[in-house]
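A.B. asks: predicted model follows, preceded by the sequence.
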Amino acid sequence: MSSGLIAVRAMLLLFCLWPLYSLASDAIRDRMEAIHQRFPVTALGEPLLALDALPEFYSHREYTLAWSRTEDRDALLEAIRAAERHGLIPSDYHYSLLATFAARTPDDLGPEARVDLDLLLTDSLLLLTSHLLHGKVNRESLEAEWTANRHAQRIDEIASQALETQQIPTLVDRLAPPQNGYQQLLKAREFLQSLQPIPWEPIVDGPTIRPGMTDHRLPLIRQRLIAMGDLMPTISLEEQVIERHYSDRLVAAVTRFQDRHGLDTDGLIGRRTLDSLNITPQEKLAQLDANLERWRWLPEELGDTHIIVNIAGFELRMIRAGEEILKTRVIVGQPYRQTPLFSDRIRYLVFNPTWTVPRTIMTEDQLPTIRRDPDYLQKLDFTVYRGWGADRERVDPDTIDWWLFSENNFPFQLVQEPGPHNALGRVKFMFPNEHDIYLHDTPARSLFSRSERTFSSGCIRVEDSFRLASLLLEGQDNWSREQINRTISSRELTKVYLKEPVPVHLEYWTTWVDSDGKRHFRNDIYGRNPRLIARLTEKPRTLAPDQARTD
């Protein structure tokens, strides 16, 4: 067949199909206009959800159909199935309805159904892209995001590129967080999935089981520890005979379990250890999914050198070029003065800081203490001022009748001078923020030995603060450890700015995998998991007609 005849036939085919494409384009344009007006829009009976990104997507392609290739449609279905491994729910992305059309081509459908299918496929792609990149739940409001309105333009571009370059098969792996912490959680999720069929009979409460004792609950405890990987299975006759005996081997397994769950590693099987042993794989899976979501909230780039504080794990880690160079314990805010979650940059250090006591702490904590112990202020090197700013006036605390003042009538400011008693210790790490939160040293060293460390008023106390200071100041103006020690010994307030501010991320992970591959679970100290889990399992919400725009 001549090339001229082929060209003529192509033109005839285009001429015949042009009314179809024109009708499809008009239909898509009308739907996008309805979305702009914030009217509920459905496709094949299901609501469209990516209300901000959908119009952008189709506008850039001049409202033409996007899903003519069977391979692309099949790849999207596979991507939705793969997203379940990340704790996302396939039904959120129209999976069941799209799967019913898997064996049909657009040519099998009428013009209206073809447009509907195209819109539904695009809606699924955009929403999945948004949830993988930024999370399903808004970090600030803790509301599920169904409109794909965060970074909508970028979501549109990424989805368009994936479709145009046939990269949908790799979509999930490319968009999910690449950090090792997230990837290790995916492996832990697979392990928890494997435990789902195992019966998880509750271990009854009773007296604390101590090493060497015999107890009827030990066979079930042994099975539980084997299932979770803390105890290697054994088939020896001796183990079968003495399985009700709390042997050294079983004590070691219990201690490993306690370490992974943030319990005192004393080998005693008491109430808290039993409670942790009774947490089902289903409950742990939901907890793990909540922490996968928290990973998706993080910035895509954490920083070549960065610090992560896990509030729920009471731990600070400093990472440089992918390697952990510091891990140290921290103390965080009490449940009624919770440490907030955010990312910022450490910009400078203060050696020998003073501590200006926040008003809430002055009136709620310090005032009752001063009333009980008149010498408290002098013993801990506090200076008292009447008023604030340049007009404040130093006052002798012995001349003040502290019983005359209250939370609503407290005209004083308390400032603790540098020294060994200072509540901030010898160094603080500053990343100025609206919460007035920072990292700092502390003289209260004994508290770091506690398994749960919620003792601060919101700021984060760092156990190995001098090591952290040394690492931050490496290679900067001869700030060696010796220079740091000399500066501290001087008791003079000294501020040192970093040449390169270091990112710091305050996070709340109740589940993680450490560098040795151990799966860790922690108590939800601030009670944040239930609401997040509820939002992650929430069904998509449609836009009500009364939410239509009036502008």
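C.D. replies: Done, it's in.

A.B. asks: okay, CA-based contacts and neighbour counts for the rest of this
C.D. replies: Fine.

A.B. asks: now do the helices in the stretch 301-450 of the chain.
C.D. replies: Remark: helices assigned in the stretch 301-450 of the chain by DSSP state H, counting those that start in this stretch are 359-361, 367-372, 376-379.

A.B. asks: cool, the stretch 451-551 of the chain as well?
C.D. replies: Ranges of helices in the stretch 451-551 of the chain, per DSSP H, counting those that start in this stretch, are 465-472, 481-490, 529-536.

A.B. asks: can you list the buried residues in the second one?
C.D. replies: In this case it means helix 481-490. Using 16 or more other Cα atoms under 10 Å as the test for burial, helix 481-490 gives 481, 484, 487-488.

A.B. asks: who's in contact with it?
C.D. replies: With Cα atoms under 8 Å, 6 or more residues apart in numbering as the test, helix 481-490 has contacts from 351-352, 426, 470, 494.

A.B. asks: longest single helix anywhere in this protein?
C.D. replies: Longest helix of the chain, by residue count under DSSP state H: helix 3-36.

A.B. asks: list the helices and strands the next helix or strand after it packs on?
C.D. replies: For helix 3-36, the following helix or strand on the C-terminal side (DSSP states H and E) is strand 42-43. Packing partners of strand 42-43 (3 or more Cα pairs under 8 Å, 6 or more residues apart in numbering; DSSP states H and E): helix 111-134.

A.B. asks: what separates the helix it packs on from the chain centre, distance-wise?
C.D. replies: Using Cα atoms, centre = their mean, to the nearest Å, the mean C-alpha position of helix 111-134 is found 27 Å from that of the whole chain.

A.B. asks: I'd like to know which elements the very next helix or strand once past that helix is packed against.
C.D. replies: Next in sequence after helix 111-134, counting helices and strands by DSSP H and E, comes helix 152-164. Applying 3+ Cα pairs under 8 Å, 6+ apart, we find helix 152-164 packed against helix 53-60, helix 111-134.

A.B. asks: before we go on, here's another structure to hold up against the first:
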Amino acid sequence: MAICRHGFGEMRLVSRNGKPNAYGVAGKTSGRLLRGCVKKAFSFLAFAISLTAGLAALSVLAGPVRAETTSYGAEETHWVDPWATSATPLEGQSAVEAPLQRNATPTLSERSIEQLSAAIEHYRGIAAWGGWKRVAAGERLELGVRDQRVAQVRERLMATGDMQASPGDAYLYDEAVMEAVKRYQARNGLEPDGIVGRRTIAAMNVPVHTRIRQLEINLRRLSALMPKLERRYIFVNIAGQEVEAVNNGAVEFNERVIVGKQTRQTPEITSQVTSITFNPYWYVPKSIAMADMLPKIRSNPSYLQRQGIRVLQGWGDNIRELNPASIDWSNPRVNEAYYLRQDPGPWNSLGSLKINFPNNDAIFLHDTPTKTLFGRQERNFSSGCVRVRDVRGLVAWIMAGDDASWNEQRVEGMVDAGHYRNVSLAVPIPIYLAYLTAWAEADGVVNFRDDVYDRDGSVNTSALDN
């Protein structure tokens, strides 16, 4: 297998907060050696597994879970209730956060296109040799377990270069299998816990032809964006749920984001950041006021005061504030006469910062008072807008590029002052919101993400527990 070493299962170290973590360079491509590598990998694996008893019959896993897709209006794109139950991790789902991999090469780059093209050829080669077999459903597989399905997992991991064949007990879930599973999970957007459960099996059982189609679709998306790129820009990967700030071909900032849920999807947008709002007001969309807030107001008269929300009427010089106690909230037409505005503050639904760019969907990037959801592997919980973890770092990057006198300390000072202020940029910064469910890193690692909006016709495992 020495000939395949550069095409299968290498390791590298990435770090977060100075602590090294091992994640795999898996799914790499090696064009000239592709067919030989695939053939040797499958042949060696067949030989290894034949040393033990025959495999149990494979059972068929249920088909992929499809996301419901519902259109939404611009007025429905902002709401986050800091006291909502969704602000905390769901029961049975871990809040332990996997490290965010830091890559110097932008996702939108010629190198990424080259590697994605090579990945397509790599997966076509796998398809030519029959693809990969399914992993049977069953109990969770973890370190120390001996099960016939472990041999199926080994074979599946070898097919995409997440693991190299090795002699030994093919049915034992040992350290080598666990580390290979972690590598596979990391590049497929799953929690890298090294445990093979329902979600990991569902991802492993996506057919190779589906993955090829997914790679081809995303190569077209990348290629369409490349001519538009400028020297300095912001890129939000909606499906990947991350943001990159790029300058002169290098990623200078990247962080996790929360995007729209299936029923209120974040749209793909090409625009320019024109201003930053410090300590923003939030004008509550009428649809949210009626559907989400009005029942709470009726049941709890102090709800508006607790949220720092004022009842207003009129605009401009004619604006006036009303006492909530003087309003008949049972009137079905109450929403037509008044509107709600939330004051700046620590519990403002937009947080302390808002990044503005013109678009037809009233979408923007912003802070959030609820930080716990950033620890989740799946982060499609918003009503359409994009919440950014460490939004202050991103704003500092934006402002410093526009005016060298800006830095993180100045941003912190503006926020801590607590006053509303909108600062326009002298030079707008391009921003791209795109939906990439597959991409390749500069070193050849192939990444896949759930098609949570069902735009690729591929796979969505997010409704499953691992």
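C.D. replies: Looks like it arrived, so ask away. These numbers were taken from a predicted model, which means no experiment stands behind them.

A.B. asks: could the helices of the stretch 301-450 of structure 1 go into JSON lines alongside distance to residue 95 of structure 1 and mean neighbour count?
C.D. replies: Below are these laid out as JSON lines (distance: least, Cα to Cα, whole Å; neighbours: other Cα atoms under 10 Å):
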{"stretch": "helix 359-361", "distance to residue 95 of structure 1": "51", "mean neighbour count": "13"}
{"stretch": "helix 367-372", "distance to residue 95 of structure 1": "60", "mean neighbour count": "14"}
{"stretch": "helix 376-379", "distance to residue 95 of structure 1": "65", "mean neighbour count": "14"}
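
A.B. asks: picking that back up, mind checking which of the helices of the stretch 451-551 of structure 1 is nearest residue 238 of structure 1?
C.D. replies: Nearest of those to residue 238 of structure 1, taken as Cα to Cα: helix 529-536 at 42.7 Å.

A.B. asks: can you point out the buried residues in the closest one?
C.D. replies: By neighbour count on 16+ other Cα under 10 Å, the buried set for helix 529-536 of structure 1 is 529, 532-533, 535-536.

A.B. asks: checking the aligned partner of residue 123 of structure 2 in structure 1 next. Helix, strand or coil?
C.D. replies: Using TM-score structural alignment, the partner of residue 123 of structure 2 in structure 1 is residue 192. Secondary structure for residue 192 of structure 1, judged by DSSP: H, G, I helix; E, B strand; the rest coil, is helix.

A.B. asks: give me the neighbour count for whatever residue of structure 2 lines up with residue 231 of structure 1.
C.D. replies: In structure 2, the residue paired with residue 231 of structure 1 is residue 163, using TM-score structural alignment. Around residue 163 of structure 2 there are 28 other residues, counting by other Cα atoms under 10 Å.

A.B. asks: next one: residue 516 of structure 1
C.D. replies: 6.

A.B. asks: over to residue 274 of structure 2?
C.D. replies: 17.

A.B. asks: go on, the one 4 residues further on?
C.D. replies: A count of neighbours around residue 278 of structure 2, defined by other Cα under 10 Å, yields 25.

A.B. asks: with adjacent residues omitted, what lies nearest to the counterpart of it in structure 1?
C.D. replies: Aligned counterpart of residue 278 of structure 2 in structure 1: residue 351 (TM-score structural alignment). Residue nearest to residue 351 of structure 1 in three dimensions, not counting chain neighbours: residue 427, with 4.4 Å by Cα to Cα, 6 or more residues apart in numbering.

A.B. asks: who touches that neighbour in this structure?
C.D. replies: Residue 427 of structure 1 sits next to 349-353, 440-441, 465-466, 469 when contact means Cα under 8 Å, 6+ apart.

A.B. asks: now it: how far from residue 153 of structure 1?
C.D. replies: For residue 427 of structure 1, the distance to residue 153 of structure 1 equals 43 Å [Cα to Cα, to the nearest Å].

A.B. asks: what does residue 442 of structure 1 give?
C.D. replies: Applying Cα to Cα to residue 442 of structure 1 and residue 153 of structure 1 gives a distance of 46 Å.

A.B. asks: of those two, which one has the most company?
C.D. replies: Neighbours per residue, other Cα under 10 Å: of residue 442 of structure 1 and residue 153, the larger number sits with residue 442, 23 against 16.

A.B. asks: centroid-wise, who is the farthest residue in structure 2?
C.D. replies: residue 326 (44.6 Å; Cα atoms, centre = their mean).

A.B. asks: what do we get in structure 1 for that residue?
C.D. replies: So residue 326 of structure 2 corresponds to residue 399, using TM-score structural alignment.

A.B. asks: what about its match, distance to residue 384 of structure 1?
C.D. replies: Distance from residue 399 of structure 1 to residue 384 of structure 1, by Cα to Cα: 11 Å.

A.B. asks: repeat for residue 227 of structure 1
C.D. replies: 59 Å.

A.B. asks: more neighbours, those two?
C.D. replies: The residue with more neighbours, out of residue 227 of structure 1 and residue 384, is residue 384; 20 against 15, by other Cα under 10 Å.

A.B. asks: what's near enough to touch the more buried one?
C.D. replies: So residue 384 of structure 1 contacts 394-397, 412-415 (Cα under 8 Å, 6+ apart).

A.B. asks: aligned partner of it in structure 2?
C.D. replies: Aligned counterpart of residue 384 of structure 1 in structure 2: residue 311 (TM-score structural alignment).

A.B. asks: which residue, neighbours along the chain excluded, lies closest to that match?
C.D. replies: Looking at residue 311 of structure 2 with Cα to Cα, 6+ apart, the closest residue is residue 340, at 4.9 Å.
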